[in-house]
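1. This is a predicted model, with the sequence first.
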Amino acid sequence: MRTLRTLLLFFPLLLLAIVSCGKRNDGLPALQRVALLANTHPDSAMALLDSLRDSIFLQPRSVRMYYDLLTVKARDKAYIRHTSDSLIRSVLRYYERQNDKKHLPETYYYAGRVYSDLGDAPQALNYFIRASETADGKDYDLLSRIYSQIGTLYLYQDVYDKALPVFRKCYQYNLLEGDSAGMVYAIRNIGRTYRTLDQVDSALHYYPKFRSILV
């Protein structure tokens, strides 16, 4: 009986410790699972997010904001077109007020993706540039994606002279990351940009690299 009373006495303290650990690690362990799934299995990530929808409102605001960021990320990774900026704007406001250096770069990146889908190229470019300025220099995956998006925006706006060095940066980060698929797309974009600049010889220079990656 004494053992039972002791357990009942310490259970709230144990629960508090678990919750506190969760706060230091972006909340629910399930959200960490979502973060991993979003990159490779976005449909599974969205299903898990949906299963957490009702319980997430009981969590601290920091957890709810991370949930919203992951929602935007999973939808983007699943190629679901963004039709509103309301969710990403609230996430942006929160992380900017917190000066959260961990989550701000990715938040800026997905703000750029949202505004790209909404057809607001200047706003999208602004957020991609902010993402590049705040990203960890060793986060090669994020940096390659940022520069790919910046280059694509320049390309669609016919600003080819600016697109070229950006795509080269993208390629370098793909190389550092060891992302062969990313390198293929970066080389394709570099070649396409050279072609639009009527620099066919320079474009042909990159095609052997393209073939060597595919082999």
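-> Great, that's in hand.
2. C-alpha from now on. contacts and neighbour counts both.
-> Will do.
3. Quick one: list the elements packing against the biggest helix by length in the chain.
-> Identified as the longest helix of the chain according to DSSP state H is helix 2-24. Packing partners of helix 2-24 (3 or more Cα pairs under 8 Å, 6 or more residues apart in numbering; DSSP states H and E): none among the helices and strands.
4. another structure for you, compare them:
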Amino acid sequence: MLSDYQGLVDRLVRDDAGKLTAADRDEAIGLALIRYGQARPRQGVADVTPTGDTLPLPAGWVVGSSTLAGLEYPIGQVPPASIPGELYLGPDGLVVMLAGRPAGPVRVRYTLQHALSATEDTLPPADREAVAKYASALLCEQLASFYASDTDSTISADRSFGQTRSQAFAARAREYRKQFQAALGIEEKTAAPAGAVVQLKSTDSRGGSRMYHGRMG
């Protein structure tokens, strides 16, 4: 439950100076939950009755977060049968536009947000530490920024201490992010090249290549 994550994050961050608040911690856990859901979304399944060639969205659908994963019709076949469909924004809101007119319910497979509260936890226990470490990375980044910008340093030793603390929290944040990515098998993205070299096919007036010519005899 939420209290388990709160305690784990507190132990990982070790904010002995009390610079962070409980609200800061809970906000970081919420952001970590969203990031985790992007890598491993929660799966939802619902049987929905179509209206002609359109299908209402399941009750658990979260607009802006849920995605359509598949449509099964007829239900119960082995292997499962599928029916084409796609999201469509009509006058009455978002629906699923179907390729045909099913005579019965359609099984909708979709993704939805994970839930984490004092009474509900939809995350697998094996991923609890990974989520806590992502939240801790966010908090360590905040602490690194705080100590880096602390200019109240009339004594040189105090300034040096603040810089050391900033570097330590920044390093811890990077390590926690790496551990989160490793636990979920996420590859660190690198910047894509700004351009690419391509070979253009160009011919002369007779249809021959402008770039290459046969050897002259």
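-> That came through, no problem. No experiment lies behind these values; they were computed from the predicted model shown.
5. Quick TM-score on the pair, please.
-> The TM-score (TM-score structural alignment, normalised by the length of the first structure) is 0.22; 79 aligned residues with a Cα RMSD of 5.4 Å.
6. The longest helix of the first structure: what's the following helix or strand?
-> As assigned by DSSP states H and E, the chain's next helix or strand after helix 2-24 of the first structure is helix 29-40.
7. list the helices and strands that next one packs on?
-> Applying 3+ Cα pairs under 8 Å, 6+ apart, we find helix 29-40 of the first structure packed against helix 42-56, helix 61-77.
8. Show me where the second structure has its strands.
-> 42-48, 54-55, 68-72, 85-90, 93-98, 106-112 (DSSP state E).
9. any idea which of the helices and strands packed on helix 29-40 of the first structure is most buried?
-> Compared across these, helix 61-77 shows the largest average neighbour count, a mean of 20 (mean count of other Cα atoms under 10 Å).
10. Who are the contact partners of the closest residue to residue 26 of the second structure other than its chain neighbours?
-> Closest residue to residue 26 of the second structure apart from its sequence neighbours, by Cα to Cα, 6 or more residues apart in numbering: residue 6 at 7.3 Å. Residues counted as contacts of residue 6 of the second structure (Cα atoms under 8 Å, 6 or more residues apart in numbering) are 25-26, 29.
11. Where helices are concerned, which of those residues count?
-> Short answer: the contacts of residue 6 of the second structure in helices (DSSP H) are 25-26, 29.
12. Return the entry from those with the maximum number of neighbours.
-> residue 29 (25 neighbours; other Cα atoms under 10 Å).
13. ok, how many other residues are close to the spatially closest residue to that residue that is not a sequence neighbour?
-> Leaving out its chain neighbours, the residue that sits closest to residue 29 of the second structure by Cα to Cα, 6+ apart is residue 135, at 5.0 Å. Neighbour count of residue 135 of the second structure, defined by other Cα under 10 Å: 32.
14. what's the closest of the strands of the second structure to residue 166 of the second structure?
-> For residue 166 of the second structure, the closest of the strands of the second structure is strand 42-48, at 35.9 Å, according to Cα to Cα.
15. Residue 115 of the first structure: which element?
-> Assigned by DSSP H and E, residue 115 of the first structure falls within helix 104-117.
16. for that helix, packing partners?
-> helix 61-77, helix 86-98, helix 121-134.
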